[in-house]
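Student: starting from these lines, generate the structure:
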Amino acid sequence: MSLRDKVFSSITTSLGVLYFVPKGLNLADPRQNHKAALQSNFDQAKNPGLDGYEHRCFSYIQTLQNMEFESSHQRSTHAYSVIQETKEEYEKLESLIESLLKTRINRSISGDATLFGKPLAETGLSDGQKVLIQLAVALHAQKGRLDDTVFLMDEPENHLHPSALIEFLNTLEEVATNA
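Tutor: Take a look at the predicted model:
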């Protein structure tokens, strides 16, 4: 019998269960990937579950930022609806990261996504910040799949300051209203 079956055996509705164990703190540098690998990591981030985000996190941010940048360029050939949808998705990610990390995503002249004025992999994030950015990306990437979901997080307080944990839980409640 699976953990889900043991915990939720009396509930008749279909529940999703997302596990998050913040052990993967070596966040992969998106500049080391070619465009196809970035896109693959972006697509994989949308799959249910919170495993492996240390490999996908920065690639997801970089890819979404690239999509927003390309669609909003004055020579873009994208339909207006695609431009608006991409812009809204990017703004939602910006908002999540800003609420959890208290900083905004920016873009360098060379096209790298930046935090704190540095390319993502060079920001020197604390362990707690690495956990929060992975969770922000996971929440954003899986937003359509969060209804009727139970989040199981193994000791998130190990890496988070108590006030950051409270802010994260408040943000989670705002983003995942039916979870």
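
Student: okay, CA-based contacts and neighbour counts for the rest of this
Tutor: Noted.

Student: my guess is residue 152 is in a helix, correct?
Tutor: No: applying DSSP: H, G, I helix; E, B strand; the rest coil, one finds residue 152 to be strand, outside a helix.

Student: find the nearest non-adjacent residue to it, please.
Tutor: residue 19 (4.8 Å; CA to CA, 6 or more residues apart in numbering).

Student: how many other residues sit next to the one you found?
Tutor: Residues near residue 19, counting by other CA atoms under 10 Å, number 15.

Student: can I assume it is in contact with residue 135?
Tutor: No: the pair residue 19 and residue 135 fails to qualify as a contact (CA atoms under 8 Å) at a distance of 11.2 Å.

Student: returning to what we had before: assumed the residue nearest to residue 152 was part of a strand.
Tutor: Yes: using three-state DSSP, the assignment for residue 19 is a strand.

Student: how near is it to residue 138?
Tutor: Computed as CA to CA, to the nearest Å, the residue 19 to residue 138 distance reads 11 Å.

Student: so which elements touch the longest helix along the chain?
Tutor: For the chain, the longest helix by residue count, based on DSSP state H, is helix 80-101. Counting by 3 or more CA pairs under 8 Å, 6 or more residues apart in numbering; DSSP states H and E, the packing neighbours recorded for helix 80-101 are helix 53-72, helix 127-141, helix 162-175.

Student: would you turn those helices into JSON lines with distance to residue 84?
Tutor: Below are these laid out as JSON lines (distance: least, CA to CA, whole Å):
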{"stretch": "helix 53-72", "distance to residue 84": "9"}
{"stretch": "helix 127-141", "distance to residue 84": "17"}
{"stretch": "helix 162-175", "distance to residue 84": "20"}
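
Student: and stretch 136-151, how far apart are its ends?
Tutor: First-to-last residue span, stretch 136-151, CA to CA: 14 Å.

Student: typo on my end, stretch 71-83
Tutor: Using CA to CA, first and last residues of stretch 71-83 are 5 Å apart.

Student: show me what the host helix or strand of residue 37 is in contact with.
Tutor: Using DSSP states H and E, residue 37 sits in helix 35-44. Helix 35-44 has contacts (CA atoms under 8 Å, 6 or more residues apart in numbering) with 30, 55-56, 59-60, 62-64.

Student: let's compare: structure for the following, please.
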Amino acid sequence: MPVSPAEFSAALRRYAAGVGLLTVRDDIDDVGTTVTSVMSVSADPPLVAVGLTADGYPAEVLEAVGSCAVSVLAAGQAILASRFSSAGRPSARHLLEGVPWSRAPHSGAVVLDGGVVGLDCRLDRLVEAGDHVLALLAVEGVPVLHEDAAPLLRLGGRYVDAPGGR
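Tutor: This next block holds a predicted model:
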């Protein structure tokens, strides 16, 4: 018997995943969305992968622009994850009002200064995966790295702070 989407979601809620923000700078504005499970794919060349809703605007803009930034959120940044996952959200810059950020050198996308890590990426390719696309991203730079920061996690359908840093 096939697994239902509800059963699948319930099962994977038991898996703790890191939380990040994927941001894209296009000619019109900054676009951003919350992503979970930023996955390391390869060290040589450096590649990561994130899943995006196939028919969503962030995937469309990423494909058109060809570059982005991924900020891995730190403990205490759950409000940002919530802001970027809500429907009908405004520009990424408006959602980050009062939050320190800068532009990634390669992509020009927003990267959080206070996250665990910021990755400046070039889109390698999009792979169709059911109702999502898997974005394979070539890492062009690491403009933010806070080795002592504890990450924000998603577990049981909620955001939780990982204990301590290093």
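
Student: would you pull the TM-score for this pair?
Tutor: TM-score of the superposed chains, computed with TM-score structural alignment, normalised by the length of the second structure, equals 0.25; 74 aligned residues with a CA RMSD of 5.2 Å.

Student: relative to residue 151 of the first structure, how far out is the residue nearest to residue 152 of the first structure?
Tutor: In terms of CA to CA, residue 19 of the first structure sits 6 Å off from residue 151 of the first structure.

Student: which residues of the second structure fall in strands?
Tutor: 17-25, 30-36, 39-43, 46-53, 67-72, 101-103, 110-112, 117-129, 132-145, 152-155, 158-161 (DSSP state E).

Student: who wins for proximity to residue 83 of the second structure among these?
Tutor: Closest of the strands of the second structure to residue 83 of the second structure is strand 30-36, at 8.4 Å (criterion: CA to CA).

Student: so which of the strands of the second structure is the most packed in?
Tutor: strand 67-72 (a mean of 30; mean count of other CA atoms under 10 Å).

Student: the inter-axis angle of it versus strand 46-53?
Tutor: 90 degrees (axes from the mean of the first three to the mean of the last three CA atoms, to 10 degrees).

Student: now strand 67-72 of the second structure against strand 17-25, angle please.
Tutor: Using the same axes, to 10 degrees: strand 67-72 of the second structure against strand 17-25 is 150 degrees.

Student: show me what strand 67-72 of the second structure is packed up against.
Tutor: Against strand 67-72 of the second structure (3+ CA pairs under 8 Å, 6+ apart) you get strand 17-25, strand 110-112, strand 117-129.

Student: between the first one and strand 39-43, how many degrees?
Tutor: Note on geometry: by the same axes, to 10 degrees, strand 17-25 of the second structure and strand 39-43 are set 70 degrees apart in direction.

Student: just after the longest helix of the first structure, pick out the following helix or strand.
Tutor: strand 106-107.

Student: give me the helices and strands touching that next one, please.
Tutor: Strand 106-107 of the first structure packs on strand 113-115, going by 3+ CA pairs under 8 Å, 6+ apart.

Student: mind doing that once more with 10 Å?
Tutor: Here strand 106-107 of the first structure touches helix 53-72, strand 113-115, strand 118-119, going by 3 or more CA pairs under 10 Å, 6 or more residues apart in numbering; DSSP states H and E.

Student: now those in a markdown table, with mean neighbour count and distance to residue 83 of the first structure?
Tutor: Shown next, in a markdown table, are those (neighbours: other CA atoms under 10 Å; distance: least, CA to CA, whole Å):
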| stretch | mean neighbour count | distance to residue 83 of the first structure |
| --- | --- | --- |
| helix 53-72 | 22 | 5 |
| strand 113-115 | 22 | 19 |
| strand 118-119 | 20 | 25 |
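
Student: any chance of the ones you listed in JSON lines, with distance to residue 98 of the first structure too?
Tutor: Compiled in JSON lines, those are given as follows (distance: least, CA to CA, whole Å):
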{"stretch": "helix 53-72", "distance to residue 98 of the first structure": "13"}
{"stretch": "strand 113-115", "distance to residue 98 of the first structure": "10"}
{"stretch": "strand 118-119", "distance to residue 98 of the first structure": "15"}
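
Student: of those, which is nearest residue 174 of the first structure?
Tutor: Proximity to residue 174 of the first structure (CA to CA) singles out helix 53-72 among those, at 20.7 Å.

Student: and the angle from that closest one to helix 127-141?
Tutor: Using the same axes, to 10 degrees: helix 53-72 of the first structure against helix 127-141 is 50 degrees.

Student: which elements pack onto helix 53-72 of the first structure?
Tutor: If contacts are counted by 3+ CA pairs under 10 Å, 6+ apart, helix 53-72 of the first structure sits against helix 35-44, helix 80-101, strand 106-107, strand 113-115, helix 127-141.

Student: so which of those comes closest to residue 173 of the first structure?
Tutor: The minimum distance between residue 173 of the first structure and those falls on helix 127-141, with 11.0 Å, by CA to CA.
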